[in-house]
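Chemist: Got a predicted model here, sequence first, then my questions.
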Amino acid sequence: MLTRIIKRGGRKIPKSDANELYPHGSGYRNSGSGSSSKVTVNHASRTTIPSPTNTTVQQSNSHALPPASSVSDPIVECLPHFRDVASPDRQALFLRKLNLCCIMFDFSDTLKNAREKETKRQTLLELIDFVHSGSSKVSEPVQEELIRTISVNVFRPLPPASHENTGSENVDPEEEDPYLDPAWPHLQLVYELLLRYIVSSETDIKIAKRYIDHSFVLKLIDLFDSEDPREREYLKTVLHRIYGKFMVHRPFIRKAINNIFYRFIFETERHGGIGELLEILGSIINGFALPMKEEHKLFLVRALIPLHKPKSIGIYHQQLSYCITQFVEKDYKLADIVIRGLLKYWPVTNCQKEVLFIGELEEVLDGTQSAEFQRCIVPLFKQIARCLNSPHFQVAERALFLWNNDHIVSLIAQNRSTILPIIFEALENNIRGHWNQAIHGLTANVRKMFIEMDNELFEECKQQYLEKEANAKVLEEQRELTWKRLEAVAAKAGADGMVMVN
C-alpha cells in the first residue's frame, strides 16, 4: 500500500491536448480519461529538482542511464500545467515533469498504483503536446534530460520469447500468437514523445546528435527484437525518421542492421523485427544514388540474398522481395547476381517456400534485360523445369503462371532455342501424367505458345523427346533381359550346388 494518496487536480485537459497526436499514436487516445494530475514524486534517493526560479542542470554522460525511481513511498508535489506558468519558467517545469516520468511501474498488475500510473500518463501527454506545439524552444540541458528519461523507460530487458518460455524450438513463428506487452499504453506515449522531438522543426540537429548518438541508436535497434508488433511498428517509424534527419548516423544504422541480419542468418534464426528492418531498408534502397556504391552491392550479396535461407522466411518475405526488386530496378545489371542467388538458396523440400521463391523470381525477371537474362538461362530454366514437374500442384501452377507475364514471355521468345529443349520434357510429362487437371490445362497453354513462337523448333524438340523415350525404353528392356539372365545363372548355380552335395 502507498503511504500517501495522490490528490487529483480539478482542471481537466482539453480533448485537443490528448487527441491531437501522431497517427501512429492513436492507440492511447482511449487509454483512460480522467482529469489531469498536477503532481510530481520526490524520493530520498533522488535529488529534488530546483524550483522554476532557479534551475540548473548538471551535465552528464548521455550513455549512462539514471536509475529508475521506486514507487514504494512517494512524496507528492503538485505541479501546474505549462499554460499556467510564465514562459521563462516552463523549461524548469519541463524538467520536473521529466523527473516524474522516470518513475517505473509494474504494468502486469492493472490495479497496483493505478492513480500514479494515470498521473504519469497525463504528464507524458502534456510533454508530448509541449514538444509538438513548439511554443517554446527546448534548451540543450533539457534535451539531454529528455533523452535520458526516454532511455530509462524504453531501454529495458525484453521479456523472453514464447519459445524460450515453453522450451520448444520447433514452434513455427508464423503460427505463434503475438505477445502484447501490458506496459504498451505507457511505452507508446514515451515513443511518441521521442518521435515528436525528432520531427520537431525546433530540434537543432547539431545539439540533438550529441544525445541521439551511436549508443542510443544501437540500443533502439536492439529493441526491434521485441515480440510486441505495436512496439516494432513505432520503432520502425522512429528509426526511419532518425535515418532521414541525422545524416551522420546513416552508415552506422546500415551497418547495425547488417549485423542483426548476420546473427539471424548464421546463428540464431530467431528475431522478431526482421520484417520491420527490411521495410526501413526498402525506403533506404529506393533513395540510393547511381552509380550504386560497392558497399551497397556487397550488402545485397552478403545479407539480403542469404536472408532467403532461414525457414521463417514467410514472415518477412514480402519486405525482402521488395528490397531485392528495388536493387534490380536501380541497377538492372544486378539481375544475374540476384537470380543466381535465388537458385543457390532454392528450397528442396519446402513447397510453400518454393511458391514464394517463384513469385519473387517473377518480380525480378520483370525488371531483367535481355543481356542479363541470357547469362543465367540454363540454370534458371533447369530449376523451372523441376518446378513444372513438382507433385505439389501449387508449385507447378505458380511456375506455369510465369507465362502470363508479357515481359517474361518476350524474353523467352527471344531465347526459345535454348529454353524449349530444357523444359520440353517437363511439359510433356505434365501432359501425360500429372495428377492435377488444372496443371494439364495450363501446360497445354504453354505448349501452344511455343508452337506459335516456332512450330519447327517445337517439332524438333518433340522428335528428340520421342527418340530419347525410345532409347530409354530399349535400355529398360536390356536391363530387364540382363536381370533375367543373371537370375537364371544364379538359379542354375544353386541347382548345381545341390547336386554336388547329394
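Modeler: Structure received.
Chemist: From now on I want contacts and neighbour counts done on CA atoms only, so please keep to that.
Modeler: Will do.
Chemist: was I right about residue 182 contacting residue 108?
Modeler: Yes: counting by CA atoms under 8 Å, residue 182 does reach residue 108; the two are 5.8 Å apart.
Chemist: ok, the two, which is more surrounded?
Modeler: residue 182 (14 against 10; other CA atoms under 10 Å).
Chemist: Need the three-state assignment for that one.
Modeler: Secondary structure, DSSP: H, G, I helix; E, B strand; the rest coil: residue 182 is coil.
Chemist: Please list all residues in contact with it.
Modeler: Under the criterion of CA atoms under 8 Å, 6 or more residues apart in numbering, the contact list for residue 182 reads 107, 108.
Chemist: And it, how far from residue 175?
Modeler: Residue 182 sits 21 Å away from residue 175, going by CA to CA, to the nearest Å.
Chemist: ditto for residue 264
Modeler: The value you get for residue 264 to residue 175, if CA to CA is used, is 19 Å.
Chemist: ok, those two, which is more surrounded?
Modeler: residue 264 (16 against 7).
Chemist: can I assume the more buried one is in contact with residue 272?
Modeler: No: taking contacts as CA under 8 Å, residue 264 lies outside contact range of residue 272: 10.1 Å.
Chemist: How are the strands of this structure distributed by residue range?
Modeler: 39-42, 75-78 (DSSP state E).
Chemist: out of these, which comes closest to residue 356?
Modeler: strand 39-42 (54.4 Å; CA to CA).
Chemist: Give me the residues contacting the closest one.
Modeler: Contacts of strand 39-42 (CA under 8 Å, 6+ apart): 6, 48, 74-80, 96-97, 99-100, 119.
Chemist: take a look at this one as well, against the first:
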Amino acid sequence: MFNKIMKRGQKKPSKAEAIEPPMPTSSASNVTVNHASRLAAPSPPPLTLATVPQNPGVVEVLPMLKDVPISDRHLVFIRKVQVCCFFFDFTDTMKSAREKEIKRQTLTELVDLVQSGSCKMNEVMQEELVKMISLNIFRCLPPAPHENTGSEAGDPEEDEMFMDPAWPHLQLVYELLLRYIVSSDTDTKIAKRYLDHSFVLKLLDLFDSEDLREREYVKTILHRIYGRFMVHRPFIRNAINNIFYRFVFETERYSGVGELLEILGSIINGFALPMKEEHKLFLVRALVPLHKPKCIAMYHHQLAYCIIQFVEKDYRLADTVIRGLLKYWPVTNCGKEVLFLGELEEILEVTQSAEFQRCMVPLFRQIGRSLNSPHFQVAERALFWWNNEHIVGLIAENRHVILPIIFYALEKNIKSHWNQAINGLSSNVRRMFQEMDTELFEECKRQHDEKEAKSEEVEEKRVSTWKRLEEVAGQIT
C-alpha cells in the first residue's frame, strides 16, 4: 500500500512545465556535453550557468533538447545558441566541414524548436538568441561584383546574380529570427527590448545585400516586425525615408529599394482616411524624387504601385504627383521616358476631372514633345494613351485646351516621322479629334496652316538675308 502511495506521488511533469523552462540559476545539473555517446561517457562535472563559456574554443556536440531533463533545458539551449556564434570560411567548402555541419544541425534544431512552440523561452534565453542572430547577420556585406572590377553597375537582368557562399547557415539564422517574431509564444513586450531601434536600423542596412535571397528574408522579417511591434512603426517609416533621401540625393546606389517599396505598398494600403500630413509629405519628399535616379528600372514597378496607392486613397494628390513626375522627366533616357508614360497612364486612370484640369496644360505640352520623339517606342507609348477609354474621356471633356497643344505634334508626325507605325497611329488620333469636334479641328488646322505659312515666310527671309551677306562678303574680298 505504501509503494502505491509513493508511485502516485511521483507525478509526471505537465506540458506547461515542459513548455516553460525555469530561469537560469546557479544550481547544478547533470547534463552531459561534448561527447559522442552518453552511455559510454564518464560522469561530467555539473553544468551551471557559470560553466557556460562565453567563447568556447571548440564546437561542441550537444544532446538534443528533447533528451535533456526539463530543469536543465535552458542551460543546454544557451550552449546551443553559443555554438551557433562560431564563424567559418565558406569560400573553402572543405575547411572545418565537421564544425559547419554541427552548427547547421544546431540551427535546424533551434528553428524547429521555436516553430513548434515546445520550449517557451524566458527572457535570458530570448536575449541570448537575439545576440546570436545579431552576430550572424549583422556583418560587413560582400562588395558588389561591379565594385570589385571598378566598373559601374549594369543591367541587373544581365549581371550574374551574386550568391553568398555562407547562405546555407545564414538562411537558417534568418528563418530562426522569422519564426521567433511570428511565434504566438513570443511576448512582444519582452521581445521589443531586444528587437529595439538599433536592431531595426541594422536590419535595414541588410537591404543593401547583393544576394536577392537575403533581401527577400529581410523584407519579410521587417514587414512582420512592422505588423507586430506598433511602437516601431513611426521609426521604421522615418528610417526608410532617410534611406531614400541618401539614395536619391547622394549615392544613387542601394540594392534593396524595390524590397523597401514592396513593404511600403502594403503599409500605404493600410493608411486610414483622412490621410495624415506626415504621409503626404513622405509622398512628396521621398517617393516622387525616386523618379530621379538613372537606375529607376530596377524598382519602377514597385514605385508606381506605391504612387497609385496614394492617388487611389486621396484623389486630390493626382495633381501633385503628376507635376512631380514632370519635374523629373528624363531628357535623354528613352527607356526611362517609356516607364514614365506608362506610369502616368495608370495614374490618369484613377484621376478625376477636376484634378486633371489643374495639370493638363503642362502635362500635354510634355506629351506633345514625347509624340515627336525620334525614338519610336517613346512616341508609340504616348500615342497608346488614346486606346484608354478613361483618358480619352478626360481629353474629350477638355479638348478645347488639349487639341491646340498637341495638334502641331500630330501633324509633324504624319508628315515627317521616319517610322511608319507612328505615322499611322498619329493619323488615327488626328481622325479621332476630327470626329470628336469637327469645328474645333478645323480651327486648329487653320491656325496651324497660318503658322506654317508664316514660318515659311520667315525662313525665306532668313535665307535671302544670308545670301545678301555672302554677296557683300564676296565683293569685299
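Modeler: Thanks, I have the structure now. Being a predicted model, the structure only gives us computed values, none of them experimental.
Chemist: Where do the helices of the stretch 301-450 of the second structure begin and end?
Modeler: 318-327, 334-349, 353-371, 376-383, 389-397, 399-416, 420-436, 438-476 (DSSP state H, counting those that start in this stretch).
Chemist: For the ones you listed, state which one has the densest average packing.
Modeler: helix 376-383 (a mean of 21; mean count of other CA atoms under 10 Å).
Chemist: Give me the angle between it and helix 420-436.
Modeler: 20 degrees (axes from the mean of the first three to the mean of the last three CA atoms, to 10 degrees).
Chemist: Map residue 372 of the first structure across to the second structure for me.
Modeler: Using TM-score structural alignment as the criterion, residue 372 of the first structure maps onto residue 355 of the second structure.
Chemist: ditto for residue 253 of the first structure
Modeler: Residue 253 of the first structure maps onto residue 236 in the second structure, by TM-score structural alignment.
Chemist: do residue 406 of the first structure as well
Modeler: By TM-score structural alignment, residue 406 of the first structure lines up with residue 389.
Chemist: what residues are up against that match?
Modeler: By CA under 8 Å, 6+ apart, the contact list for residue 389 of the second structure is empty.
Chemist: rerun at 10 Å
Modeler: 349, 395 (CA atoms under 10 Å, 6 or more residues apart in numbering).
Chemist: Kindly report the same for residue 211 of the second structure.
Modeler: Neighbours of residue 211 of the second structure in contact, by CA under 10 Å, 6+ apart: 141, 142, 144, 161, 162, 163, 164, 167, 255, 256.
Chemist: Narrow the residues you listed to those that are buried.
Modeler: Buried by 16 or more other CA atoms under 10 Å: 144, 164, 255, 256, out of the contacts of residue 211 of the second structure.
Chemist: Go through those and flag which are in helices.
Modeler: Of these, none are assigned to helices by DSSP state H.
Chemist: of all the residues you listed, which two lie farthest apart?
Modeler: 164 and 256 (15.8 Å).
Chemist: Confirm for me that residue 142 of the first structure is in contact with residue 127.
Modeler: No: judged on CA atoms under 10 Å, residue 142 of the first structure makes no contact with residue 127 at a distance of 11.9 Å.
Chemist: Neighbour count: the two, which is higher?
Modeler: Neighbour count, other CA under 10 Å: between residue 142 of the first structure and residue 127, residue 127 has more, with 23 against 18.
Chemist: which residues touch the residue positioned nearest the centre of the second structure?
Modeler: For the second structure, the residue nearest the mean C-alpha position is residue 259 (1.8 Å; CA atoms, centre = their mean). Listed by CA under 10 Å, 6+ apart, the contact set of residue 259 of the second structure reads 207, 212, 215, 216, 218, 219, 220, 265, 299, 302.
Chemist: Matching it against the first structure, which residue comes up?
Modeler: Mapped onto the first structure by TM-score structural alignment, residue 259 of the second structure lines up with residue 276.
Chemist: now do residue 334 of the second structure
Modeler: Mapped onto the first structure by TM-score structural alignment, residue 334 of the second structure lines up with residue 351.
Chemist: Likewise for residue 441 of the second structure?
Modeler: Match for residue 441 of the second structure (TM-score structural alignment): residue 458.
Chemist: Which residues are in contact with the match of residue 253 of the first structure?
Modeler: Counted by CA under 10 Å, 6+ apart, residue 236 of the second structure has contacts 197, 200, 201, 204, 222, 223, 225, 226, 242.
Chemist: now residue 264 of the first structure
Modeler: 258, 270, 271, 274, 307, 310.
Chemist: out of the residues you listed, which one sits closest to residue 452 of the first structure?
Modeler: residue 307 (39.7 Å).
Chemist: Count the neighbours of that closest one for me.
Modeler: 24.
Chemist: which non-adjacent residue is nearest it?
Modeler: residue 265 (6.3 Å; CA to CA, 6 or more residues apart in numbering).
Chemist: need the contact list for the one you found.
Modeler: 259, 271, 303, 304, 306, 307, 308, 309, 310, 311.
Chemist: Would you mind finding the match for it in the second structure?
Modeler: So residue 265 of the first structure corresponds to residue 248, using TM-score structural alignment.
Chemist: how close does its match sit to residue 288 of the second structure?
Modeler: 10 Å.
Chemist: got it, and residue 120 of the second structure?
Modeler: From residue 120 of the second structure to residue 288 of the second structure the distance is 45 Å (CA to CA).
Chemist: Over to residue 445 of the second structure?
Modeler: 38 Å.
Chemist: What of residue 52 of the second structure?
Modeler: 53 Å.
Chemist: What's the local residue count around residue 262 of the second structure?
Modeler: Neighbour number of residue 262 of the second structure under other CA under 10 Å is 20.
Chemist: Test my guess that it contacts residue 299.
Modeler: Yes: contact criterion CA under 10 Å: residue 262 of the second structure and residue 299 qualify, at 9.4 Å.
Chemist: can you list residues touching both of the two?
Modeler: residue 256.
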